[in-house]
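[1] sharing a model prediction with you, sequence too.
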Amino acid sequence: MSSPHLKAILFDIGGVVVQSPLLAIREYEIEHRIPNNYINCLITGRGSEGAWQEFERGQISLFPFYEKFSQELSDVDNGNKWYIEYCERKNIACPELPQKLVIDGRELFGRMMRTSQTLDKYVYEAILRIRAVERWRVIALTNNYSKIDASFLGLDIRYSKRYPGVTLDSELRFLGWERGPVPPHIRKLFDDFLDSSEVGMRKPERRFYLLACERNHIRPQEAVFLDDLGLNLKTARELGMETIHVPMGGAASALRILGDKLGIDLTQDLEPEANMPSKL
């Protein structure tokens, strides 16, 4: 159904415009025989005060983040408790839980970031079609880590001994960030690009969504938001935005829904391989 009142489309980046880093987490879990979604429970269980959340808000430098992230990912006491609660919420049988974990946060984060350097061509082409109409603001609303400056590494003597020879350039290569966490040609797709690490707030914090509206002179009711995570979509709906869930590997179906709302075809005539990933 068409939504003629819409003035803006808000896109998440990871899991929508580019491949989800959750794929790397799942691969890691399979390799190390960790229950499905266990690591995500470890990341989200700490609420807004975890290492992941602090890093996305630009509150902690990279190597201190690695250290804290490693500690939190290896915390099976809390991990098992949160995973049991997750299984109960999902009404699924709880598998055998780990008694000990030693997860290297740097290794896992590096895999996640390299995975998310893969562009979804369906979404890329859809954004180009939307922009060609010149009717809507196209906005990125992303939990990201783009605040890269002289203090980014946080590489004091402790980490220098543990990681000899590491430089800013070498670490950016390790993460697949030679052109930045989000390369310039991706940023240029958007009329506005709200990065959590640059503004000190993140999804699903209400103020982050409201900042996007304020900066682009729209009301939440005039926006539609695409994200791969239900928690982020929930806040958007509560504020009055229309929402579209983008499931892993399901960009085409999400874009058909968006196209119906906008009254334009976002998938017609795309090549069959257009939904296949490509490097940024």
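    In hand now; what should we look at?

[2] CA atoms for contacts and neighbours, from now on please.
    OK.

[3] count of neighbours near D227?
    Residues contacting D227 under the criterion other Cα atoms under 10 Å number 25.

[4] show me where the stretch 151-280 of the chain has helices.
    Along the stretch 151-280 of the chain, the stretches classed as helices by DSSP state H, counting those that start in this stretch are 157-162, 168-175, 184-187, 196-199, 206-215, 230-239, 251-262.

[5] D120: which of these is closest?
    helix 251-262 (8.0 Å; Cα to Cα).

[6] which non-adjacent residue is nearest E54?
    I60 (6.0 Å; Cα to Cα, 6 or more residues apart in numbering).

[7] circling back: export the helices of the stretch 151-280 of the chain to TSV and tack on distance to I43 and mean neighbour count?
    Listed next are the helices of the stretch 151-280 of the chain as TSV, based on distance: least, Cα to Cα, whole Å; neighbours: other Cα atoms under 10 Å:
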stretch	distance to I43	mean neighbour count
helix 157-162	23	12
helix 168-175	19	16
helix 184-187	27	13
helix 196-199	17	19
helix 206-215	20	16
helix 230-239	14	17
helix 251-262	25	19
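
[8] would you tell me which of those helices gets closest to R111?
    helix 168-175 (7.5 Å).

[9] what about the closest one, distance to the chain center?
    Centre-to-centre, helix 168-175 and its host chain are 20 Å apart (Cα atoms, centre = their mean, to the nearest Å).

[10] how many residues are close by E49?
    11.

[11] now do the one 10 residues further on
    Taking other Cα under 10 Å as the neighbour definition, Q59 ends up with a count of 15.

[12] rewinding a little: from G15, how far off is the residue nearest to E54?
    24 Å (Cα to Cα, to the nearest Å).

[13] okay, those two: which has more neighbours?
    For I60 versus G15, the count of surrounding residues by other Cα under 10 Å is larger for G15: 25 against 21.

[14] do you know how far that one is from K81?
    G15 is 27 Å from K81, where distance means Cα to Cα.

[15] circling back: okay if I get the helices of the stretch 151-280 of the chain as a markdown table plus distance to D75?
    Shown next, in a markdown table, are the helices of the stretch 151-280 of the chain (distance: least, Cα to Cα, whole Å):
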| stretch | distance to D75 |
| --- | --- |
| helix 157-162 | 21 |
| helix 168-175 | 24 |
| helix 184-187 | 36 |
| helix 196-199 | 26 |
| helix 206-215 | 29 |
| helix 230-239 | 23 |
| helix 251-262 | 34 |
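
[16] here's the one I want to compare it with:
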Amino acid sequence: MESNNGRIRAVIFDIGGVVVKSPFIAISVYEREHRLPANYINVALSKKGARGAFQQYERGEINYEEFVDLWTDELNEVEQNNAAYRQYLQRRNLDVHMILPQETQINGSVLFAQMMELAQTPNDCVVELIRWLRSRGYRVAALTNNFKNDTVSVTVRNELLVGLFDEFVESSVVGLRKPDPKFYLHVCNLLEIRPSEAIFLDDIGINLRAAKALGMTPIQVEIDKELDAVKAVKNIIHSCGALSPKI
């Protein structure tokens, strides 16, 4: 967490892992149940970069059926995933002799459903923070990498999030996704602020680094430490001075 010591006018929130429970919890459970190394699926998810199935789905470029088929194929590319995972271990000085899968049977449809199920559980302290900010005159936005025509995500948004934010910006609608700087600038334009006038909360390091590079004040939200992030936001707000103090 870092502060730009400037005037804050808006706070921008990721959804999954910030406003609602993290899908990474479901990924970790799936890995343990199927005896996969920790973070193996995350490495497989990210190894193809912006052209991966998950990333295409978040930009609304493919439909659910196309996504599930393509993602399942990617998750079961054992040779490529093992090579990417070895590089991951080396970068972090972890045990490079870890036993890796000889074959996998990762079901992309089942895994995705488990990830989306967690999206129905709000982090209550973050929801209350959003309401607190709006009551004091701050602009509040969601900036989320999400999915078009996903019934679970739509249900969560309709029942939990409608009316909570001034702006709700979705990758699947805009056709951009974090960490693309244009996605961050898009929400700033909607809020009519400079990036330096925003606090940005996310659970993923690369997304926070992109926000910081634009001049935003980044706060990382860790699993089961959401209250720490709430306190960090309020500390920054109080240090910068309230927009419209209320008793």
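    Received the coordinates, thanks. Computed from a prediction, not measured in an experiment: that's the story for all the values here.

[17] related to what we said a few turns ago, of the helices of the stretch 151-280 of structure 1, which is nearest Y86 of structure 1?
    Comparing those by Cα to Cα, helix 230-239 comes nearest, at 14.2 Å.

[18] so the closest one versus helix 206-215, what angle?
    60 degrees (axes from the mean of the first three to the mean of the last three Cα atoms, to 10 degrees).

[19] which strands or helices does helix 230-239 of structure 1 pack on?
    In terms of contacts (3 or more Cα pairs under 8 Å, 6 or more residues apart in numbering; DSSP states H and E), helix 230-239 of structure 1 is packed against helix 206-215, strand 223-227, strand 242-245.

[20] compare the ones you listed and report which one is nearest to Y159 of structure 1.
    Among those, if distance is taken as Cα to Cα, the winner is helix 206-215, at 32.6 Å.

[21] so where is the closest one in structure 2?
    Mapped onto structure 2 using TM-score structural alignment, helix 206-215 of structure 1 covers residues 181-190.

[22] same check, this time on stretch 23-42 of structure 1
    Going by TM-score structural alignment, stretch 23-42 of structure 1 sits over residues 25-44 in structure 2.

[23] how long is that stretch end to end?
    16 Å.

[24] would you mind listing the buried residues in that stretch?
    A26, I27, S28, V29, Y30, E31, L36, Y40, I41, V43, A44 (16 or more other Cα atoms under 10 Å).

[25] and the residue nearest to E54 of structure 1, what pairs with it in structure 2?
    Per TM-score structural alignment, I60 of structure 1 is aligned with I62.

[26] so its match touches G52, yeah?
    No - using Cα atoms under 8 Å, I62 of structure 2 is not in contact with G52; the gap is 11.0 Å.

[27] still on that earlier bit, figure out how far the match of helix 206-215 of structure 1 is from the centre of its chain.
    Counting by Cα atoms, centre = their mean, stretch 181-190 of structure 2 comes out at 16 Å from the chain centroid.

[28] what do you get for stretch 20-35 of structure 1?
    Its chain's C-alpha centre and that of stretch 20-35 of structure 1 lie 16 Å apart, by Cα atoms, centre = their mean.

[29] residues contacting the match of stretch 23-42 of structure 1, please?
    Here stretch 25-44 of structure 2 makes contact (Cα atoms under 8 Å, 6 or more residues apart in numbering) with E74, L75, N81, A84, Y85, Y88, L100, P101, L111, Q114, M115, L118.

[30] between those, which is nearest N149 of structure 2?
    M115 (15.8 Å).

[31] which SS state does that closest one fall under?
    Of the three states, M115 of structure 2 takes helix under DSSP: H, G, I helix; E, B strand; the rest coil.

[32] how about it, what's its partner in structure 1?
    So M115 of structure 2 corresponds to M112, using TM-score structural alignment.

[33] identify the residue nearest that match in space, chain neighbours excluded?
    Closest to M112 of structure 1 by Cα to Cα, 6+ apart is P21, at 4.5 Å.

[34] measure that neighbour to R215 of structure 1 for me?
    From P21 of structure 1 to R215 of structure 1 the distance is 28 Å (Cα to Cα).

[35] map H238 of structure 2 across to structure 1 for me.
    By TM-score structural alignment, H238 of structure 2 lines up with G263.

[36] need the contact list for the residue lying closest to its match once chain neighbours are set aside.
    Distances taken as Cα to Cα, 6+ apart put S2 closest to G263 of structure 1, at 5.7 Å, once the chain neighbours are dropped. Going by Cα under 8 Å, 6+ apart, S2 of structure 1 touches D260, K261, L262, G263.

[37] which helix or strand contains S2 of structure 1?
    For S2 of structure 1, there is no host helix or strand (DSSP states H and E).

[38] could you check how far it is from F109 of structure 1?
    Per Cα to Cα, S2 of structure 1 is found 40 Å from F109 of structure 1.

[39] can you check G249 of structure 1 too?
    21 Å.

[40] more neighbours: which of those two?
    Taking other Cα under 10 Å, G249 of structure 1 and F109 do not tie; F109 has more neighbours (20 against 15).

[41] quick one: the helix or strand harbouring that one to structure 2 mean distance?
    Assigned by DSSP H and E, F109 of structure 1 belongs to helix 105-115. Compared with structure 2 after fitting, helix 105-115 of structure 1 has a mean deviation of 0.6 Å; criterion: mean Cα distance after the TM-score superposition for structure 1.

[42] what lies in contact with that helix?
    19-25, 28, 66-67, 69-71, 73, 174-177, 181.

[43] kindly recompute the last result at 7 Å.
    Q19, P21, A24, I25, Y66, E67, F69, S70, F174, L175, G176 (Cα atoms under 7 Å, 6 or more residues apart in numbering).

[44] just flag the most distant two among those.
    It's Q19 and E67 that sit farthest apart of the contacts of helix 105-115 of structure 1, by Cα to Cα, at 25.6 Å.

[45] ok, the two, which is more surrounded?
    Q19 (25 against 15).

[46] and the more buried one, how far from N37 of structure 1?
    Taken as Cα to Cα, the span from Q19 of structure 1 to N37 of structure 1 is 17 Å.

[47] and what of L229 of structure 1?
    Applying Cα to Cα to L229 of structure 1 and N37 of structure 1 gives a distance of 13 Å.

[48] ditto for E72 of structure 1
    On the measure of Cα to Cα, E72 of structure 1 and N37 of structure 1 end up 15 Å apart.
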